[in-house]
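Engineer: test case, fold it:
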Amino acid sequence: MSIDVTTEGHVTVITINRPEARNALDPQHNKALGEAVAAFEADDDQYVAVLVGAGEVAFSAGADLKQLLPAYHARVRAGESPEWNFGGFTTIQRTKPMIAAINGHALAGGCEMALACDIRLASPNATIGLAETKWAIIPGGGGTVRLPRAVPLGLAMEMILTGDPIDAAEAYRVGLVNRLIDSDKLLGEAVALAKTIAERGPLAVRAARASTLEGTGRPEIEALENEFRHFIAALRTEDAEEGFTAFVEKRPPVYKGR
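Structural biologist: Here you go, the predicted model:
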């Protein structure tokens, strides 16, 4: 049982390795996942990350209902306001893209972690949902914020209020996941996509990601002005100059993140 971290070039793969508990997070795994995500964010040589759960049954069932959730409940009942962050996904200010490889059930906090990723790929046996109202609580890791931004409001409201999940086919139909990929190929396809993104200018990728997220919900003129600021900043980088030079010289660019 662990949070496993491997790297392939500029790509980090973070695996929640607790399949016997459907990759639910107890306090130790919650802390270790947060450390892994923070380490990826801080490593200048790592550009894109893939998050996956061990095995083929579950991406993650979220909080461990026998350990993590009761510990938080006790602290709240004692008058405290503890941090509820699912490995830092709702508190770490990430600048780099992450891909969720949803190999099975992504429920409650597992769904929230997938929603916090920028791109979601899923196996055909995946189910995705926010089950918290079944336990008389609400999603507290970004679920009520991110799900309505990812799917139509009516569907998001139905999923949130009933706690019932949708299957992989429906998730693909409504755009919650980008692709459906056979379980035995899912991680490989996710890493391949991550490597494709990692080949692009890393500073440009981060700026484009930031502009996209920051523009969501803003008035159009504000979003355009913000986009232009990111555009000018990207033009000033050494990578942009390298990109133009490589195009003229008809060779692959060599980006350095500067």
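Engineer: please make it C-alpha for all contacts and neighbour counts, starting now.
Structural biologist: OK.
Engineer: which residues in the stretch 1-150 of the chain form helices?
Structural biologist: 27-42, 68-77, 109-116, 143-150 (DSSP state H, counting those that start in this stretch).
Engineer: any idea how far residue 146 lies from residue 242?
Structural biologist: 36 Å (C-alpha to C-alpha, to the nearest Å).
Engineer: neighbour count winner among these two?
Structural biologist: A side-by-side neighbour count of residue 146 and residue 242, using other C-alpha atoms under 10 Å, places residue 242 first with 17 against 14.
Engineer: of the helices of the stretch 1-150 of the chain, which is nearest residue 188?
Structural biologist: For these, proximity to residue 188 was assessed by C-alpha to C-alpha; helix 109-116 is nearest, at 17.5 Å.
Engineer: OK, contacts around residue 253?
Structural biologist: Contact partners of residue 253, counting by C-alpha atoms under 8 Å, 6 or more residues apart in numbering, are 242, 243, 245, 246, 247.
Engineer: does residue 222 belong to a helix, a strand or coil?
Structural biologist: helix (DSSP: H, G, I helix; E, B strand; the rest coil).
Engineer: burial of it, as a residue count?
Structural biologist: By other C-alpha under 10 Å, neighbour count at residue 222 equals 13.
Engineer: circling back: what is the nearest of the contacts of residue 253 to residue 194?
Structural biologist: residue 243 (19.6 Å).
Engineer: check for me that the closest one belongs to a helix.
Structural biologist: Yes: counting by three-state DSSP, residue 243 is part of a helix.
Engineer: ok, it to residue 255 distance?
Structural biologist: Following C-alpha to C-alpha, the distance that separates residue 243 from residue 255 is 8 Å.
Engineer: Proceed likewise with the subsequent sequence, for comparison:
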Amino acid sequence: VAYEEMEVLMQLVGYANTLEILFEGRMLDSAHALRIGLVNRVVADEQVAQNVLDSARTIAEGAPLVARWHKKFARRLLNPAPLSTKERDESFHCFDTKDFQIGYQAFLAKKKPEFTGQ
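Structural biologist: Purely as a prediction, here's the structure:
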């Protein structure tokens, strides 16, 4: 396993679990993979397609700008360097979006928001 591959695996499951996987070289069952954080959930084979569709629908119905920021922030936090003031300030930019107002109003009205990506 190359450094880049091992780095991703260590970020997912940690040092000890990475070495266990690499040294033992055995197949992991779904329960083990779930327990060590290699997968987020386990579903029955016949439920995989529906589960994927449900997850995709849930994500698609969310606020796209915030999802983009969260993805960016999560990637950035993989870097151990301290955050800059500019990076910290960016986390508050969502409050200036139309989607924030839509979400806020929907929350107050106890309704489902319909985000526009603005």
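Engineer: quick revisit: any common contacting residues for residue 243 and residue 255 of the first structure?
Structural biologist: residue 201.
Engineer: give me the neighbour count for the aligned residue in the first structure for residue 47 of the second structure.
Structural biologist: Aligned counterpart of residue 47 of the second structure in the first structure: residue 185 (TM-score structural alignment). Residues contacting residue 185 of the first structure under the criterion other C-alpha under 10 Å number 10.
Engineer: what do you get for residue 220 of the first structure?
Structural biologist: 11.
Engineer: tell me which element residue 159 of the first structure is part of?
Structural biologist: helix 153-162 (DSSP states H and E).
Engineer: report how many residues lie close to residue 16 of the first structure.
Structural biologist: Neighbours of residue 16 of the first structure (other C-alpha under 10 Å): 27.
Engineer: pretty sure it sits against residue 50.
Structural biologist: No: the pair residue 16 of the first structure / residue 50 is not scored as a contact, 11.1 Å apart, by C-alpha atoms under 8 Å.
Engineer: wasn't residue 231 of the first structure part of a strand?
Structural biologist: No: counting by three-state DSSP, residue 231 of the first structure is not part of a strand but helix.
Engineer: quick one: map it onto the second structure.
Structural biologist: Using TM-score structural alignment, residue 231 of the first structure pairs with residue 91 in the second structure.
Engineer: may I see the buried residues of stretch 98-118 of the first structure?
Structural biologist: 98-117 (16 or more other C-alpha atoms under 10 Å).
Engineer: repeat that for stretch 72-90 of the second structure.
Structural biologist: By neighbour count with 16+ other C-alpha under 10 Å, stretch 72-90 of the second structure contains no buried residues.
Engineer: can you pull the contacts of the closest residue to residue 102 of the first structure other than its chain neighbours?
Structural biologist: Nearest residue to residue 102 of the first structure, sequence neighbours excluded (C-alpha to C-alpha, 6 or more residues apart in numbering): residue 122, at 4.4 Å. By C-alpha under 8 Å, 6+ apart, residue 122 of the first structure lies in contact with 100, 101, 102, 103, 104, 168, 177, 178, 179, 180, 181, 186.
Engineer: and the furthest pair within those?
Structural biologist: Using C-alpha to C-alpha, the two most remote members of the contacts of residue 122 of the first structure are 104 and 178, lying 15.2 Å apart.
Engineer: could you tell me how many residues sit around the closest residue to residue 98 of the second structure other than its chain neighbours?
Structural biologist: Spatial nearest neighbour of residue 98 of the second structure, excluding adjacent residues (C-alpha to C-alpha, 6+ apart): residue 118 at 5.3 Å. Around residue 118 of the second structure there are 13 other residues, counting by other C-alpha under 10 Å.
Engineer: do residue 62 of the second structure as well
Structural biologist: Neighbour count for residue 62 of the second structure, taken as other C-alpha under 10 Å: 17.
Engineer: same question for residue 138 of the first structure.
Structural biologist: Using other C-alpha under 10 Å, residue 138 of the first structure has 17 neighbouring residues.
Engineer: any idea how far it is from residue 211 of the first structure?
Structural biologist: Distance, residue 138 of the first structure to residue 211 of the first structure, by C-alpha to C-alpha: 29 Å.
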